[in-house]
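>>> Give me coordinates for this.
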Amino acid sequence: MEITDLTPAERRVWQAFSVGRGVDFTDSGDGGAEAGASWGPERTVRASVIRALLIGGPVGDGEIAGLKLTGARITGRLDLGYGSIDHPVRLRSCHFEQVPHLYGAQIRALVLSDSVLPGLSAATLRVDGVLRITGCRVTGPVRLQGAKVTGAFFLDGAHLGSPAGASAPPPPTAAADGPAGEPVLQLNHAEIGTDVWAVGLVAHGQVRLDGATVGGRVNLEGAELRAAGGTALQAESLTVGTDLNALRLCAHGRIVLSGARIPRHLNLAHARLSRPDGEALSADSCVVGELWLRDTAPITGTVDLRRSQVEFLHALPDVWPERVRIDGLSYRTLAPHLPAEQRLPLLERETEGYLPHSYEQLTSAYRVAGDDAAARTVQLTKLRRHRGTLIWYARWWGHLQDAAVGYGFRPVRAAGWLLLLLLTGTTAFTLCAPRPLKRGEAPDFHPLVYTLDLLLPFVGFGQENAFTPRGAWQWLAYLLIVTGWILATTVLAGITRALSRQ
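Take a look at the predicted model:
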């Protein structure tokens, strides 16, 4: 391209490129890049001119060339597909008429901050530095599948996609560039060297990070993801080096983190998750260091945490929805520390019904915290729920064990029953003493000892075999004998169960 073919605005850009000097077309009160469609030729640069500069533009002796352009209207399609660009590219506050095509390109650094684009096609892009779309307004999909960025990817404050019912439709070229319903951000299988910085991101559509690898953290603090009825964040098998920070995240749609690996914090504190007609949070088979749901609004929709491993889980009972899936969920520490009665209702919301593992896991957490009383309460509740799954005679035996000694977790009850029966028998046989079997050979009768002899099946005091009651008192004796055997059996069962837990 000859310099004589350039407009005055393009000539400024061409001359500045060779020495790496910036060109700024902005004017106070111009309305920003959103008003770029109305900018005249004094601020217009053809995409073909930019392409010619980046591929074979002049370089001044001893200078570091680079494209630094601010506040320009870029017409035509910027096509750098498979190109190798040795210069940094900075196109700030620019208005793109067509979707830039950077498929397979290799670039030193790419900055598009505060620009307006109908989309970005940059799958398998290679950036030797940072990729920045901070504050951009992108109506179409941002395609970065398989991209590799050695530095960080910044999209803080960006607005992706168009809200439903928006009055201004995207340009025809943008609409034809991808199918309807396509994710607005596609980072699946991308590799980001350090961080994905998306503080304050607003996305009208799905954000996809399936299989992505991030060397540092993913920061979605204060982000707003809107995909009502659909999936707002699809991050299956995501791997991050440190944290996924979603503090104050507002998600209208499903959050999918299945199989994610987050070694430190998954922070959903103060977040709002909503998908009334289905799953709001799907985080099954995850490995997470700490899961924070502190001060999170009550989740609207189902939560799936099956088979996930969490070292530390911070959540109040009221954060959980009416239906959860927690079979196989394991955690070591549960905070804040609350009575077992406040944690147990969650286990009854399991969609699969009674699952013993959930009770064992909660018991283990209380034992780690040193609260043995709460651990026993959880185990007693587990046995009561298990009883409802048994056949009728097993349920009857369970009720008996529960009433007698609380399945071994309430041993004081045995002493209470024994004392009640002992008082009953002593009073009855004091009023009507049984007759001796052999006169002259029987020992002196003692109502208290005689009652103990009937109640305790493994201990003999010589009273039971020496005396026999008459009439209705004989039936009382039978009742004491049977009750004694039942009480002894349930106590032994409880002791055996307690020893097996140790």
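
>>> C-alpha from now on. contacts and neighbour counts both.
Fine.

>>> What are the boundaries of the helices in this structure?
With DSSP state H, the ranges of helices along the chain come out as 8-17, 47-56, 172-175, 340-347, 356-368, 372-387, 392-405, 412-431, 447-455, 472-501.

>>> from these, which stretch is densest packed?
helix 447-455 (a mean of 23; mean count of other Cα atoms under 10 Å).

>>> to the chain's geometric centre, what's the distance from it?
Here the centre of helix 447-455 is set off from its chain's centre by 61 Å, with Cα atoms, centre = their mean, to the nearest Å.

>>> want to put them side by side, so please do this one too:
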Amino acid sequence: MTVDGLDTAGFNEAELALAAGFVRGEPVRTDGAEVRGSVIARVLCRPGAETGAWPRPVLRLIGARITGELDLSFVEVAHPLILEDCDVEQTPGFYWSRLNFVSFRNSRLPGLLAANATIDGHLRLLGARIDGEVNLKGAKITGGLLLNRAHLTVPGGMALDAERAEIGGDILAGSGFRMSGAMRLFQATIAGGVLMDGAVVEGGGEGSRYGVIAADSVEIRGGFSMRGAAVAGEISLRHGRIGGAVTLSGATLDNPDGVALRLDRAEVNAGVNLHDGCVITGETRMVSAQVGRTLRLRGGTFRNPGGFALLADGLALDGNLDGQELVAEGEVSIIEGRVTGPIKFEGASMSNPGGRSLRTTGIVAGSIMNCCDGFTATGRVSVTSAKVGSTLCFDGATLLGTPVALRVVRTEAGTLRMSFAEPPAGLVELRHTRIGLLRDARASWPAALDLDGVTYQTMEPLLPAAQRLEWLARAPGLPPQPYEQLAAHYRQAGDDAAARRVLHARQQRQRASGSWPSRAWGWLQDITVGYGYRPQRAAGWLAALLALGTIAFSLRPPVPITSPGPHFNALIYTLDLLLPVVSFGQETAFEPRGGQQWLAYVLIIAGWTLATTAAAGFTRAMSRS
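Have a look, this model is predicted:
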């Protein structure tokens, strides 16, 4: 017996119906009847099955129990193969075959072997239940790989292996897709996107040693989307090239003992979105990644206590970094990063007690960097060797790190704003930082400051020198530069008196740390001329000594040495004793005796002391002007 040239000897009723339906392109419903895999292969490959015939031959089998081996390896099949709601007992073999459209929708399979196969159309596994590996290594699928509602179950093993596969459309694995096992897309090329919104994926075991979704060196011309997905294990897109965006908004990634998301050296053209309730437990890595448009972390939660919550060293971001209201448990590190747009951490909470909460060593920010308006850090915030194109802002921030709360060292910024929500718990370092405008608030000054080497063009608010000296007094050690910088600020503002007061206070503070001879000499300079910054003190001392000598010598004039001699003048005689260089002829013409002699010695010594301290102080003052 033949059907359109096909020998059907030995076919059962369902198989005969299948052969007839194939010729007419009609679906065949079997209600659970047995159909042998070898019969399916014979029907598809029968001689004379022309591709241009009408109606076009299609093998469409619904509700069958497929027994035996369905092996189409090394075979070229020009007709669609559609097996829906079927129970396939053995793994279909399509190794190195060339097939047309293939569908196992809502079917149950023990696995699928299609390594190096070519499928001219979709591979449709919608709603399928597959309890073994789907092997698509090196496969070429001109359409999409459709996995919505499918369940792939290989606990601890490889559930889907598409290494070096070429997919001409999308990989659709959302809408109820569940996978227990690993998915491997190493060096795969996907012309569309990988869309796994709402998927549930869990791995573990040997099959997931490179990640439960291992897509290293993948090329995805569309996007990679797992909105609202739940993943237990690592997602790795290391060295990947993604033409669209990587989006995990609202997703839950859980890999507490390792890396949860790995984007090291990946190129993502349209942004990375880990926002709107995305919760990642484990390390999130973006080392040397290149990201376009935006890195969106707003409202995300990143948990890796004691380790890196986010490691993005070497990140090149051509756009914005939006980290507003993120929650990080562990260190956020962006060493040597490049961000062309603004960096926003307003309202973010970063917790890493005893360590660094935020580290941005060497970062270059083309715009603002905001750690303000509710920003909270329980570890050290470190902005070192950084360049911020506009404003570095900590207004309204709560910094709880100890012993160091904030390090802004060797950094350049147009404006530095430090009106904290409350005084920082630890030291605030601003060493060797260059700032255009420094703006702070007295109410939130930290208890300890390190200002050595900091330079600023102006400061707001313009407080009285006494208050700013209180600010400087919070700095440990005795570096002179912060005082000189503050004095320069007052001079630029036209307040020379405040500048002199600041420099005078610098000398007083330095005196306290010297040896006792230097402290004595410094004290003498201070009370006489205020280290050269209080010249009126010298005039006061001179006037007082002059009055003392004039009165004393008027009451009891000294004895003339020669007779006749010049007329005695008590005022001029006192001046002659006080001024060590100038001579008016009185000192050499008269000789004091008794107590007056001792007074003369005191006036001579006082004159020399006053002259010496005045010269030293004025020289210092002029050299600092």
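
>>> Please report how far Pro434 of the first structure lies from Tyr359 of the first structure.
51 Å (Cα to Cα, to the nearest Å).

>>> got it, and Leu120 of the first structure?
Counting by Cα to Cα, the gap between Leu120 of the first structure and Tyr359 of the first structure amounts to 49 Å.

>>> And for Ala228 of the first structure?
Relative to Tyr359 of the first structure, and taking Cα to Cα, Ala228 of the first structure is found at 34 Å.

>>> what residue of the second structure matches up with Leu112 of the first structure?
With TM-score structural alignment as the criterion, Leu112 of the first structure lines up with Leu248 in the second structure.

>>> So what does Pro263 of the first structure match up with in the second structure?
Pro263 of the first structure maps onto Gly389 of the second structure when the alignment is built from TM-score structural alignment.

>>> ok, now which ones touch that match?
If a contact means Cα atoms under 8 Å, 6 or more residues apart in numbering, then Gly389 of the second structure has Val364, Ala365, Gly366, Ser367, Ile368, Ala413, Gly414 as its contacts.

>>> Thr333 of the first structure too?
Contacts for Thr333 of the first structure (Cα under 8 Å, 6+ apart) come out as Glu311, Phe312, Leu313, Ala365, Val368, Ala369.

>>> As TSV, the residues you listed with distance to His386 of the first structure would be great.
Written out in TSV, the entries for the contacts of Thr333 of the first structure read as follows (distance: Cα to Cα, whole Å):
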residue	distance to His386 of the first structure
Glu311	28
Phe312	28
Leu313	26
Ala365	20
Val368	24
Ala369	25
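
>>> Now which residue in the second structure aligns to Leu423 of the first structure?
For Leu423 of the first structure, the aligned residue in the second structure is Ala547 (criterion: TM-score structural alignment).

>>> How about its match: what's its closest non-neighbour residue?
Residue nearest to Ala547 of the second structure in three dimensions, not counting chain neighbours: Leu571, with 8.0 Å by Cα to Cα, 6 or more residues apart in numbering.

>>> Am I right that the one you found is in contact with Gly549?
Yes - look at Leu571 of the second structure against Gly549 with Cα atoms under 8 Å: they come within range, at 7.4 Å.

>>> Relative to Arg442 of the second structure, how far out is the residue nearest to Ala547 of the second structure?
Distance of Leu571 of the second structure to Arg442 of the second structure, computed by Cα to Cα: 52 Å.

>>> Gly355 of the second structure now?
From Gly355 of the second structure over to Arg442 of the second structure the distance is 27 Å, taken as Cα to Cα.

>>> before we move on, what about Ala589 of the second structure?
Distance of Ala589 of the second structure to Arg442 of the second structure, computed by Cα to Cα: 63 Å.

>>> And Gly565 of the second structure, by the same measure?
Distance, Gly565 of the second structure to Arg442 of the second structure, by Cα to Cα: 68 Å.

>>> next one: Met622 of the second structure
Counting by Cα to Cα, the gap between Met622 of the second structure and Arg442 of the second structure amounts to 32 Å.

>>> ok, now which ones touch the counterpart of Phe154 of the first structure in the second structure?
Matched to the second structure by TM-score structural alignment, Phe154 of the first structure sits across from Arg296. Contacts for Arg296 of the second structure were tallied using Cα under 8 Å, 6+ apart; they are Gly271, Val272, Asn273, Leu274, His275, Asn320, Leu321, Asp322, Gly323.

>>> Over to Ala421 of the second structure?
With contacts defined as Cα under 8 Å, 6+ apart, Ala421 of the second structure is in contact with Gly374, Asp395, Gly396, Ala397, Thr398, Ser444.

>>> and the closest residue to Ala309 of the second structure other than its chain neighbours, how many neighbours?
For Ala309 of the second structure, the nearest residue in space outside its immediate sequence neighbours is Gly330; the separation is 4.7 Å by Cα to Cα, 6+ apart. Per other Cα atoms under 10 Å, the neighbour tally for Gly330 of the second structure reads 26.

>>> Map Gly330 of the second structure onto the first structure.
Counting by TM-score structural alignment, Gly330 of the second structure corresponds to Gly205 in the first structure.

>>> correct me, but that match touches Ala232?
Yes - between Gly205 of the first structure and Ala232 a contact is recorded at 6.3 Å, counting by Cα under 8 Å.

>>> can you list residues touching both of those two?
Among the neighbours of Gly205 of the first structure, those also in contact with Ala232 (Cα under 8 Å, 6+ apart) are Leu225, Arg226.

>>> Find the residue at the geometric middle of the second structure.
The C-alpha lying nearest the average C-alpha coordinate of the second structure belongs to Ile334 (Cα atoms, centre = their mean; 3.8 Å).

>>> what separates it from Pro480 of the second structure, distance-wise?
Counting by Cα to Cα, the gap between Ile334 of the second structure and Pro480 of the second structure amounts to 33 Å.

>>> can you check Thr613 of the second structure too?
Between Thr613 of the second structure and Pro480 of the second structure the computed distance is 21 Å (Cα to Cα).

>>> now do Asn135 of the second structure
Using Cα to Cα, we find Asn135 of the second structure at a distance of 72 Å from Pro480 of the second structure.

>>> Dump the contacts of Arg296 of the second structure to JSON lines, plus distance to Leu451 of the second structure.
Written out in JSON lines, the entries for those read as follows (distance: Cα to Cα, whole Å):
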{"residue": "Gly271", "distance to Leu451 of the second structure": "39"}
{"residue": "Val272", "distance to Leu451 of the second structure": "38"}
{"residue": "Asn273", "distance to Leu451 of the second structure": "39"}
{"residue": "Leu274", "distance to Leu451 of the second structure": "38"}
{"residue": "His275", "distance to Leu451 of the second structure": "37"}
{"residue": "Asn320", "distance to Leu451 of the second structure": "31"}
{"residue": "Leu321", "distance to Leu451 of the second structure": "29"}
{"residue": "Asp322", "distance to Leu451 of the second structure": "30"}
{"residue": "Gly323", "distance to Leu451 of the second structure": "29"}
